[in-house]
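Asks: No sequence on hand, only this structure:
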């Protein structure tokens, strides 16, 4: 059964890039010189050093490690991708003529553009009918494989908030950035009495990063836990 999956590198304090780049989208090809890049490259250092990523990008070298195996596994599982327009604008030039996806990519956007065909089996289709339509098209294209949310963080939050995400894998880098774009923020639309529940299904530890995979089980109401309480006590007793 086709799953909708996502994976994201984050800092220990929850940021996936540095502060947001506010330039015009037409200038995003210079993204690596903007404020988001330093934080992004710190938390993705584990991937840049991995042989699986470097081979996918057409680079030599890299380490054959558990990190590399996870990258290879992630690419192999995806039959199609969904992506935000900012992610595409930032990546179009750096990815070059053979982007790393090697599968159809559906870009959620308000700006129309003809389908962009690249080498290696990657195509970019620009979907203006909304997120749900992009996921639907990606499901059709993925066959028996998964639909992977390729970023950025804003689109991932939209997919999660809409209840479309089945699996989330976080790659947690041991660094505190202190500022930047936080992966989970109020745009998830959660109230004071509800949350999105996740069940951890795999934890892989490495010196550079900890990989945690979750199954997303959906929204649920938050309730006061008064197990073991007596009288009006509704939480753990505090030491005197």
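Replies: Great, that's in hand. All figures in this text were calculated on a predicted structure; none of them were measured in a lab. Residues are numbered from 1 along each chain as shown.

Asks: Please make it C-alpha for all contacts and neighbour counts, starting now.
Replies: Fine.

Asks: mind listing the strands for the protein?
Replies: 4-11, 15-17, 78-84, 104-108, 116-117, 123-127, 146-149, 167-173, 181-182, 194-205, 210-221 (DSSP state E).

Asks: Columns mean neighbour count and distance to residue 37 on top of those strands, output as TSV?
Replies: Shown next, in TSV, are the strands of the chain (neighbours: other Cα atoms under 10 Å; distance: least, Cα to Cα, whole Å):
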stretch	mean neighbour count	distance to residue 37
strand 4-11	24	13
strand 15-17	28	7
strand 78-84	27	17
strand 104-108	26	21
strand 116-117	12	25
strand 123-127	22	23
strand 146-149	27	20
strand 167-173	22	15
strand 181-182	19	11
strand 194-205	13	25
strand 210-221	16	21
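
Asks: In TSV, list those along with distance to residue 93.
Replies: TSV is the format used below for those (distance: least, Cα to Cα, whole Å):
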stretch	distance to residue 93
strand 4-11	21
strand 15-17	19
strand 78-84	16
strand 104-108	16
strand 116-117	13
strand 123-127	13
strand 146-149	20
strand 167-173	25
strand 181-182	22
strand 194-205	33
strand 210-221	29
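
Asks: Tell me where this protein has helices.
Replies: For the chain, the helices defined by DSSP state H cover 37-43, 45-48, 51-56, 66-77, 85-95, 131-142, 153-161.

Asks: and here's the other structure:
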């Protein structure tokens, strides 16, 4: 069985999204422009420098994400859309979306299929584990979703991409999570980000 990995880009003060999230600014106001903004500039502006981390994220056997990481409700779920990620999302694997709104699975180009899970984090993880087989399951965010899994003791590893600026407000990793013991596995500094990997100890 593979690992359960929480993976997230965060500001130095621990925020994965700023305030005032909109369809045009899915990660809120963080001083940048466009979809990726400052929190994710390392992925788009310096992709080759961060190829190892991008490839590692793409290697998961399945993913779990919160509904807001999938995308906002546009016109109600009776007229659903296909999320932030476009017609060919970067996952290329099953993605299990935590939501309170039931919806049929949504296949996309490139091998991604979104499955909408209404019965909680344990159910989503169980389905993702089954889909991943011996592969890893990546918790792709946002911070609120990863916090739930951390609080439940269901995360084996954290991969954090720390971007050198502060947000001061927004959605914060570790909010409401009891004290954790972490073992640093590796770290690597790049021009726009520092990549940190921790094992979550029981």
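Replies: Arrived safely, thanks for sending. Keep in mind that what you see is a predicted model, and the values were worked out from it rather than measured.

Asks: related to what we said a few turns ago, residue 155 of the first structure: which of the strands of the first structure is closest?
Replies: Closest approach to residue 155 of the first structure among those is made by strand 78-84 (5.7 Å; Cα to Cα).

Asks: so how far is stretch 112-132 of the first structure from its chain's centroid?
Replies: Put simply, stretch 112-132 of the first structure sits 19 Å off its chain's centre (Cα atoms, centre = their mean, to the nearest Å).

Asks: For the one residue sitting closest to the centre of the second structure, which residues are in contact?
Replies: Central residue of the second structure (Cα atoms, centre = their mean): residue 140, 2.1 Å from the mean position. Residues near residue 140 of the second structure by Cα atoms under 8 Å, 6 or more residues apart in numbering: 6-8, 63-65, 146.

Asks: 6 Å instead, please
Replies: 7, 64-65 (Cα atoms under 6 Å, 6 or more residues apart in numbering).

Asks: And residue 4 of the first structure, by the same measure?
Replies: For residue 4 of the first structure, the contact set (Cα under 6 Å, 6+ apart) comprises 146-148, 165-166.

Asks: Tell me which residue of the first structure lines up with residue 141 of the second structure.
Replies: Using TM-score structural alignment, the partner of residue 141 of the second structure in the first structure is residue 151.

Asks: Hmm, I typed the wrong one, I wanted residue 69 of the second structure.
Replies: Using TM-score structural alignment, residue 69 of the second structure pairs with residue 87 in the first structure.

Asks: burial of its match, as a residue count?
Replies: 19 (other Cα atoms under 10 Å).

Asks: same deal with residue 178 of the first structure?
Replies: By other Cα under 10 Å, the residues close to residue 178 of the first structure number 12.

Asks: Residue 83 of the first structure is in contact with residue 151, isn't it?
Replies: Yes. Between residue 83 of the first structure and residue 151 there is a contact at 5.3 Å, judged by Cα atoms under 6 Å.

Asks: re the thing from before, against residue 122 of the second structure, how distant is the residue nearest to the centre of the second structure?
Replies: Residue 140 of the second structure sits 15 Å away from residue 122 of the second structure, going by Cα to Cα, to the nearest Å.

Asks: same check, this time on residue 24 of the second structure
Replies: Distance, residue 24 of the second structure to residue 122 of the second structure, using Cα to Cα: 31 Å.

Asks: swap in residue 15 of the second structure?
Replies: Taking Cα to Cα, one finds residue 15 of the second structure at 25 Å from residue 122 of the second structure.

Asks: And for residue 170 of the second structure?
Replies: From residue 170 of the second structure to residue 122 of the second structure the distance is 26 Å (Cα to Cα).

Asks: re earlier: the strands of the first structure: which one's closest to residue 54 of the first structure?
Replies: For residue 54 of the first structure, the closest of the strands of the first structure is strand 4-11, at 16.7 Å, according to Cα to Cα.

Asks: Mean per-residue distance, that closest one versus the second structure.
Replies: On superposition with the second structure, the mean distance recorded for strand 4-11 of the first structure (mean Cα distance after the TM-score superposition for the first structure) is 0.9 Å.

Asks: what's the matching range in the second structure for that strand?
Replies: Counting by TM-score structural alignment, strand 4-11 of the first structure corresponds to residues 4-11.

Asks: can you check stretch 202-211 of the first structure too?
Replies: Using TM-score structural alignment, stretch 202-211 of the first structure pairs with 186-195 in the second structure.

Asks: residues near residue 81 of the second structure, how many?
Replies: Residues lying near residue 81 of the second structure (other Cα under 10 Å) number 16.

Asks: no wait, residue 115 of the first structure
Replies: 13.

Asks: which residues does it contact?
Replies: Residue 115 of the first structure makes contacts with 124-125, as judged by Cα under 6 Å, 6+ apart.

Asks: So what does it match up with in the second structure?
Replies: By TM-score structural alignment, residue 115 of the first structure lines up with residue 105.

Asks: so how far is residue 125 of the second structure from that match?
Replies: Taken as Cα to Cα, the span from residue 105 of the second structure to residue 125 of the second structure is 16 Å.

Asks: cool, residue 17 of the second structure as well?
Replies: 23 Å.

Asks: Over to residue 50 of the second structure?
Replies: Counting by Cα to Cα, the gap from residue 50 of the second structure to residue 125 of the second structure is 28 Å.

Asks: Give me the more crowded residue out of the two.
Replies: Under the criterion of other Cα under 10 Å, the comparison of residue 50 of the second structure against residue 125 puts residue 125 first, with 23 against 20.
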